[in-house]
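Visitor: need a 3D model of the sequence below.
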Amino acid sequence: MEIRISRNLYIILTIDVILLLLSFYVAHLIRFDFMIPEWALEKFFNMLPYVLVVKTFCFYFFDLYRGMWRYTSLNDLLNVVKASTIAELIVIVIVLYVNRFQDVSRSVFIIDWCLTLIFIAALRVLTRIIFEQFTENISFQDLKEIILNIFKIRSKNSRGVIIIGAGDCGEKICREIREDASLKYHVDGFLDDDLSKIGRKIHGISVLDKIEGLSHAIKSTESKEAIIAIPSLKVEKMRQIVNICREADIIFKTVPSMGELINGKVTINLIRDVEYRDLLGRDPVDLEKEKIGQYLGKKKVIVTGGGGSIG
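Guide: Purely as a prediction, here's the structure:
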């Protein structure tokens, strides 16, 4: 587990050491009702070097200094839990071996473990949020949008959308809209025909009603657009939803079908207008226009039947 020594690593280590020291000290404050007696304070300073060394070593062992904080994931947070737990157990064993917990409060270690998890995990999550929101090329307008989004204030330049479909696809679209201030959108609500979802929330945004309640949802939220976020939608249901959107007189778009998604990932960039192929139930026929033109020449033809047969 080789780690490249850099200025950033020194900064990370320094911050972690400060947080670990703060965690251990606050644990003593909480344990002794914010009035630490002299004997407990003396024990605090005696144990502090062991605590810092052991925890730093465990953080290193569990690769907490190899990952990039801007991409902090659930796996990284699990490593924080593992490293903190094992480090705390090692410290307890050391204290037990040295003085058999004489004049040492056992509850301090439990409190310290909880605070360590909170401080270390919160720092990494906060770093990721900052990097996701504040990019190098961020403009003043983007910064304004981010601040408004944090405090749930809608910008005048932001267009409200209703997401039809409160599933995985709808959640991904909602999350991307919330995280990318440059999109100039805000999600007003979800619609879904699953009655168990109505009234529940996704990223703090409510599932308002069934899909057929689109008109009422638009009136109550003053949304400008609707996004059909159900890739597995059957043709009959797609036609029904399209008719509901037209009756509501709202701009509507859709995500590609599952057949069009190569890797199964849906992003805001894949959203497009509803096309005839979405309503056909089959792939559109690609006619060989040049050959047909050569065969028909300048003849007049009549197209009859819904299947488009030529007679």
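Visitor: alpha carbons only for contacts and neighbour counts from here, please
Guide: OK.
Visitor: can you show me the strands along the stretch 101-250 of the chain?
Guide: Using DSSP state E, counting those that start in this stretch, the strands of the stretch 101-250 of the chain run over 159-164, 185-191, 201-202, 205-209, 225-228.
Visitor: want to throw those into TSV with mean neighbour count and distance to Thr127?
Guide: Compiled in TSV, the strands of the stretch 101-250 of the chain are given as follows (neighbours: other CA atoms under 10 Å; distance: least, CA to CA, whole Å):
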stretch	mean neighbour count	distance to Thr127
strand 159-164	24	29
strand 185-191	24	24
strand 201-202	15	23
strand 205-209	20	24
strand 225-228	23	31
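Visitor: could I get those strands as JSON lines with distance to Ile86?
Guide: As requested, the strands of the stretch 101-250 of the chain are arranged in JSON lines below (distance: least, CA to CA, whole Å):
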{"stretch": "strand 159-164", "distance to Ile86": "44"}
{"stretch": "strand 185-191", "distance to Ile86": "43"}
{"stretch": "strand 201-202", "distance to Ile86": "35"}
{"stretch": "strand 205-209", "distance to Ile86": "38"}
{"stretch": "strand 225-228", "distance to Ile86": "47"}
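Visitor: can you tell me which of those strands is nearest to Glu171?
Guide: strand 201-202 (6.8 Å; CA to CA).
Visitor: list of residues touching that closest one?
Guide: The contact list for strand 201-202, computed with CA atoms under 8 Å, 6 or more residues apart in numbering, reads 166, 171, 207.
Visitor: the structure of the following sequence is requested for comparison with the preceding one:
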Amino acid sequence: MMKKLILLLRKFYCLLPVILYDIAAIPISWYGAYWLRYNLHPYPSILNSTHSVIALISLSVVQIGCYYYCKIYRGLWRFFSLNDVLRIVKATVSTVVLVIPFFYLTSLLNYVPRSVFPLYCMILATLLCSGRLICRLHWDKRSHDNKETDIKKVLIVGAGLAGEGLVRDLKRGSPYKLIGFVDDNISKTGLEVHGIRVLGTTRQIVEFVNRYSVDLIFIAIPSARSSTMRRIVTHCEASKVAFRTLPGISALAAGRVEVNALRPVNIEDLLGRDEVTLQWDKIAASVLGKRILVTGGGGSIGSELCRQVLALKPAGLTIVENSEFNLYKIEQELKEHFQEIPITSALVSVTDEIAINHVFEHFQPEIVFHAAAYKHVPMLQNQIRVAVYNNVLGTQTVAKASVNYGVEKFILISTDKAVNPTNIMGTTKRVAEIYCQNLNDKVETQFITVRFGNVLGSAGSVVPLFQKQLQAGGPLTVTHPDMQRYFMTIPEACQLILQAMVNGHGGEIFVLDMGEPVKISYLAEQMIRLAGKEPGKDILIEYTGLRPGEKLYEELFHESEQLASTEHEKLFKAKFRELEWNELTQTMRMINTACSEYQEGELLILLRSLVPEFQTSELIVV
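Guide: Prediction:
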């Protein structure tokens, strides 16, 4: 109790000068209003009356009460803002609204000219605001003077809402001197934002950096397309000064634009694509209250699917994963952030039929996302049986369990390497597609396939490899100068998987719009530049030649597959190839037998019978 009293007294002591200033402003404003009302007469005779003194005392009591009620002492003068102005206006107007009826009932209104009230409001609000504003300007100047030696000149790219918010935050005593804006909207050139001028367009970045000796460039365009970011970054790199960017719109949605949100530009900013508008209402309705199962839930795609699904409040989530470490890691993360939703983990391989059936029987999932697969192309070229056993028979095992235990929807996560495959991995994924799509017509469970290209930052992808090589000082190894790949971010890939789940009714192969393919050599060069190095000078790029099973170009659909649009502009449907069901099931039995007997030569023949477009000569058959 004593501590609270001491803290209260200390707070009151700190506020005492402020309170005394605000109280002194009341009679000054009241008499000032009379003075203006009577045409600047030095001392109007009406103020000599007792009624005038009573009116002032009454007004002061009410005004002090309104100060407290409207919380005008919550804001520090050093950070005086529009919110503080609104509180002051509210306090002054509230006082007048309250005292007028009181003056009327006590006949004091007969001695107060009506025009005094609005004049009083204006004068008092001006006095209170000006005192606080002067204090803020004083503190800003002191802060600026103290940091003058360490001050850095900043050029801001983007004179929109994000740029305006960034300027507002930078002016709060930060060690930066704002030189100006650049913006590609030429109608803004010459205009000002909070007193900071728009100098020109992004093409003039190098010119302005040299002219004004700029130290830093801040990119404040969170909605920028990747093509726009690539162009801006090219100009920033040419200027030879450091540059940072605000995160995307989704990342900023939870808070205001501020200096602390600035971060280095990463490769996702340059290769990521436009923000995707999803039918979140339909997606949420499809997941809400449902039991969800994700195989491969500890992998890059599987773990992100778990995060996004849990955000939509399912009845429960079951994670199937054969890596002990990955399962432990994702389970700990999810249970920390989604404590209200039951999360169960199963250390199970999708090839273990008994264990998979036990999991399905126990948890009764309603929607299954099958993300478990082996994906390393060169390694699987020499591991035919392992690839088939996991990617083909594992998919069959989970699909059968889904049918037997009444799963509503089964979503198979596939790859662009399944189109005209030149490697074992892509061929096994193509067989998994064929099996699921043909099974769809025989059962009530809806089997939906989603096919997309490379995801940025996934385990085993080129981005983590390049990052590791950069840390080691290079060189960055690229297989071929002309190699191209489709890229998207992991969150976006998972969002479109959820969208495909909603749009699919069974039997579809959904192809995600991956945008334009990107040369791996360009990716390597950009990652070197983003690390502040010069490609070919500081860090070398070494071309090693195509690895077994690799293609220069990937395709998202087969030439015989007819693409059709869907409700969503980023999703297309590819018509799958129908096979005679008995023939397909017979081939699957033969595949099972060949795996059991470790006949990799027979497996290769069976794969080619199901996927005749499979072309490769670089295989080691044991």
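Visitor: TM-score of the superposed pair?
Guide: A TM-score of 0.74 describes the superposed chains when it is computed by TM-score structural alignment, normalised by the length of the first structure; 281 aligned residues with a CA RMSD of 3.5 Å.
Visitor: which among the contacts of strand 201-202 of the first structure gets closest to Ser84 of the first structure?
Guide: Distances from Ser84 of the first structure to those, taken by CA to CA, are shortest for Glu171, at 32.1 Å.
Visitor: number of nearby residues for that closest one?
Guide: 17 (other CA atoms under 10 Å).
Visitor: please apply the same query to Glu260 of the first structure.
Guide: 10.
Visitor: among the strands of the stretch 101-250 of the first structure, which is nearest Phe119 of the first structure?
Guide: strand 201-202 (26.5 Å).
Visitor: what's the closest one aligned against in the second structure?
Guide: Under TM-score structural alignment, strand 201-202 of the first structure corresponds to residues 192-193 of the second structure.
Visitor: what about the matching stretch, how far off from the first structure?
Guide: Taking mean CA distance after the TM-score superposition for the first structure, the mean distance separating stretch 192-193 of the second structure from the aligned residues in the first structure is 1.3 Å.
Visitor: off-centre distance for that stretch?
Guide: Distance of stretch 192-193 of the second structure from its chain centroid, counting by CA atoms, centre = their mean, to the nearest Å, is 28 Å.
Visitor: what residue in the second structure is paired with Val255 of the first structure?
Guide: Using TM-score structural alignment, Val255 of the first structure sits opposite Leu246 in the second structure.
Visitor: touching, that match and Ala220? I think so.
Guide: Yes. At 5.6 Å, Leu246 of the second structure and Ala220 qualify as touching, with contact defined as CA atoms under 8 Å.
Visitor: ok, back up a step: distance to Arg100 of the first structure added to the contacts of strand 201-202 of the first structure, as a markdown table?
Guide: As requested, the contacts of strand 201-202 of the first structure are exported to a markdown table (distance: CA to CA, whole Å):
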| residue | distance to Arg100 of the first structure |
| --- | --- |
| Ala166 | 56 |
| Glu171 | 53 |
| Val207 | 57 |
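Visitor: which of these lies closest to Glu132 of the first structure?
Guide: Of the contacts of strand 201-202 of the first structure, the one sitting nearest to Glu132 of the first structure (CA to CA) turns out to be Glu171, at 17.6 Å.
Visitor: so what's the closest one closest to, chain neighbours aside?
Guide: Ile202 (6.8 Å; CA to CA, 6 or more residues apart in numbering).
Visitor: could you do Lys43 of the first structure as well?
Guide: Val104 (7.0 Å).
Visitor: same check, this time on Asp76 of the first structure
Guide: Leu64 (7.2 Å).
Visitor: am I right that the one you found is in a helix?
Guide: No. Counting by DSSP: H, G, I helix; E, B strand; the rest coil, Leu64 of the first structure is not found in a helix; it is coil.
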